[in-house]
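Enquirer: Quick one: sequence plus predicted model below, questions after.
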Amino acid sequence: MDSSPNSPLAAEPAATPAVSTSEGPLPALRARIAAGLIAADPAQELAAEKLQDLWRRTRGYDPKVEPPDTGGFLGRFFRRKPVEEAPDGTPLGLYLVGEVGRGKSMLMDLFFASADVARKKRLHFHQFMQQAHRRIFEWKKQHGDATDPIPPLADSIVAEAALLCFDEFQVHDIADAMILGRLFEALFARGVVIVATSNTTPDDLFKGKPGRDAFLPFIALIKKRIEVMMLDSARDYRRDRIRGLPTWHVPPDGRAERALDAAFEELTGERHAPSTRLTLLGRAVEIPQAARGVARFDFDDVCGKPLGPADYLAIATHFHTVVLDAIPRLSPDNADKARRFITLIDALYEHRVKLVASAEDVPDRLYQRGENAAMFERTASRLMEMQSQEYLALPHLT
């Protein structure tokens, strides 16, 4: 199965569960609790029960994959079934919604690892949409605008996955909103089951954005084909993890790099993560590593390139934590990088993004000479505050 970057479903690797999941997510969760790997949480147990029910209903699930259509656009159009006529026996999916750090991704990983479905994929939703746009672009380049790219895109997706598990389901981009309704309608018509985690209820997706009225049918479709469940855990386990980590490492040597590696793995469950990109206003912001709402950059990746406030805002709203390697000393000699760094920290601070970094010195001594040294005093103050337990306890603002 193709999982190259050009595949429509190049999957983000899921964390490997420490306990066997062969009997489903609920026994796996209870085994983790019994082994002392995690604490018991009634809200997580309720969600695991719901996922266990879906696990039972999807055992052996394998909807028929139609052969590629050769009859052109009209043939594909008349072959499509509306959602109301989706394959008999298609199980409803599950949309698990709750605040950051409540264990949604962990629960979905337990479900995904145990799911007895021959064709299944788990990936970050933003990654899925990037790949969908890429495939649509390639289709139009090959076939022109006279044919509809959505049915063949859906065909290619269902050929690889009858079960799709999406982490961090969010819709911020108008380009995503424009295709989601038709793409998901086509996937549901082909019998695809979708499980998703999100910080946002379906009714609040794309809220306050221009063009939302045209997005409302997609929300109705989601609520019809995917059961929504709130995960009401009172405890933020992600914040518990980061509050136990040192967040500022001096100097940026091998020891600091290993500390940042360990922090990234602790927060994401992954030693290395794939790259991704954020697309806004026709531009792409490259993220060298991204997983579970955590982005990792070298300083030059994010401050050595011509990025601006809108780019840093996109990073701050998409990621709850940034791991930043090798912040240098700042001065008029690297004024452009210093200015971008100030803008980046302003965006992260305003959105309560958590920062784990290595640097040449403590914040107060990073920028000590030149005309902008006084301006940097506010940034240094914010960097110091961002290391405090009070700041680390604050929720991320998207």
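Expert: Perfect, thanks for sending it. All of these numbers come straight from a predicted model, not from anything done at the bench.
Enquirer: Could you use CA atoms for every contact and neighbour count after this?
Expert: OK.
Enquirer: Counting by contacts, list what the strand or helix carrying V302 packs against.
Expert: Here V302 sits within helix 299-303, counting by DSSP states H and E. Judged by 3 or more C-alpha pairs under 8 Å, 6 or more residues apart in numbering; DSSP states H and E, the packing partners of helix 299-303 are strand 321-327, helix 335-350.
Enquirer: another one to put next to it:
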Amino acid sequence: MPGMPAPRLVDRHPEIAAQELVAALVPPPRFADVRFDTYVPNPGEPSQAAAVVAAEKFAQGVGVVRRTGGLFNRMFSKRVPEPAPGLYFDGGFGVGKTHLLASLWHAVPFEAKSYGTFVEITHLVGALGFAEAVRRLSTQRLLAIDEFELDDPGDTTLVTRLLTELTDAGVHVAATSNTLPDKLGEGRFAAHDFIREIRTLSARFTVVRVDGPDYRHRGLPDAPDPLTDEEIDAKAAAIPGATVDDFDELCAHLATLHPSRYGKLVTDLPAVFIKGLHAVPNQDVGLRMVALADRLYDRAVPVAVSGESLSALYTDEMLRGGYRKKYLRSISRLTALARDAGAAGFRQ
């Protein structure tokens, strides 16, 4: 209705039941229809074509039980399956690792398979409890984990135990990350104190390197200039269901929600408008913005802002720190969403 204020993200308080968490472990809307043949390798980056071959081979092997030991062991001792192998896509942001991971998930011909971000998987363990999470995930043939990273000692210990138990149970695990397995946690916590756990974790994976420039910005213009507050109000009013939020209020609201809820926070939105964007004040806020940007990108929600440019979202000091790759991925994805907003005619 004319004159009605636009809805706001800060007024949304999504709740996710434990059973809903399990059911939601599928690729997000942006990657619901991707397949290996829709991935277009960069001709100048041979590792990308090689990654497709490796992923296809891995998908074909999911569900195959491997046995340990030679002929003597097979004849005279109990047959114990080897741990299921893991595949780990390592590379910079914007090279299509998530596309490959989702394509792998789609290619596995079993219904018993799960796909989630690292945050979603760790939250599932917290919601269900470790033993129940292992019980449920052990029934899967494949667990695909996007944005794999170790940000603190608790994650390191938890995930090492989880993946050890799952792969021992025959679950194949595929993951994407911006960091090699044996370098996880560097620059974020005293990773050297957890070297045994990190080595145990990295030993479960075969690493496939995916090189190349960020495809989201290959030959494309920079993000549109910020709008004015008046332009945001006018454009949001023309899009039923679009949200308009003050940046500081939105940051405060995100602090009240676990990042695993951010996906539901922005589900089914036609567009998100944010007023008064500026550099985040600290790393905690920065990491929440990273998680929000990822969920907006997963759901292909166009974004437009007023205030400062999206490129100013993280300070130079933050971009030199241990979370540099996460922040750069966030800017890359938000820039792509801002271009989507411009292409949709949000800016006249």
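Expert: Great, that's in hand. Remember, it's a predicted structure, so these values are computed and weren't measured experimentally.
Enquirer: Dump the helices and strands packed on helix 299-303 of structure 1 into JSON lines; add distance to L187 of structure 1 as well.
Expert: Output for these, formatted as JSON lines (distance: least, C-alpha to C-alpha, whole Å):
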{"stretch": "strand 321-327", "distance to L187 of structure 1": "32"}
{"stretch": "helix 335-350", "distance to L187 of structure 1": "36"}
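Enquirer: Now render those as JSON lines, adding distance to D53 of structure 1 and mean neighbour count.
Expert: Shown next, in JSON lines, are these (distance: least, C-alpha to C-alpha, whole Å; neighbours: other C-alpha atoms under 10 Å):
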{"stretch": "strand 321-327", "distance to D53 of structure 1": "33", "mean neighbour count": "22"}
{"stretch": "helix 335-350", "distance to D53 of structure 1": "40", "mean neighbour count": "20"}
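Enquirer: Quick one, which of the ones you listed gets closest to V117 of structure 1.
Expert: Of all these, strand 321-327 sits nearest to V117 of structure 1, with 33.0 Å by C-alpha to C-alpha.
Enquirer: mind checking how far the closest one is from the chain centre?
Expert: 19 Å (C-alpha atoms, centre = their mean, to the nearest Å).
Enquirer: what does stretch 247-257 of structure 2 give?
Expert: 20 Å.
Enquirer: The stretch 201-348 of structure 2: strands as residue ranges?
Expert: Along the stretch 201-348 of structure 2, the stretches classed as strands by DSSP state E, counting those that start in this stretch are 205-209, 243-246, 272-277, 303-307.
Enquirer: again, but for structure 1
Expert: Ranges of strands in structure 1, per DSSP state E, are 93-97, 120-124, 163-167, 193-198, 226-230, 248-249, 276-280, 283-287, 289-291, 294-298, 321-327, 354-359.
Enquirer: any chance of those in a markdown table, with distance to G308 of structure 1 too?
Expert: Formatted as a markdown table, those follow (distance: least, C-alpha to C-alpha, whole Å):
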| stretch | distance to G308 of structure 1 |
| --- | --- |
| strand 93-97 | 32 |
| strand 120-124 | 25 |
| strand 163-167 | 28 |
| strand 193-198 | 28 |
| strand 226-230 | 36 |
| strand 248-249 | 24 |
| strand 276-280 | 12 |
| strand 283-287 | 10 |
| strand 289-291 | 20 |
| strand 294-298 | 16 |
| strand 321-327 | 17 |
| strand 354-359 | 19 |
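Enquirer: which residue lines up with Y95 of structure 1 in structure 2?
Expert: Aligned counterpart of Y95 of structure 1 in structure 2: Y88 (TM-score structural alignment).
Enquirer: neighbours of its match, just the number please.
Expert: Burial of Y88 of structure 2 is recorded as 27 neighbouring residues (other C-alpha atoms under 10 Å).
Enquirer: Now do it against G241 of structure 2, distance only.
Expert: Y88 of structure 2 is 39 Å from G241 of structure 2, where distance means C-alpha to C-alpha, to the nearest Å.
Enquirer: One more: N73 of structure 2?
Expert: For N73 of structure 2, the distance to G241 of structure 2 - C-alpha to C-alpha - is 64 Å.
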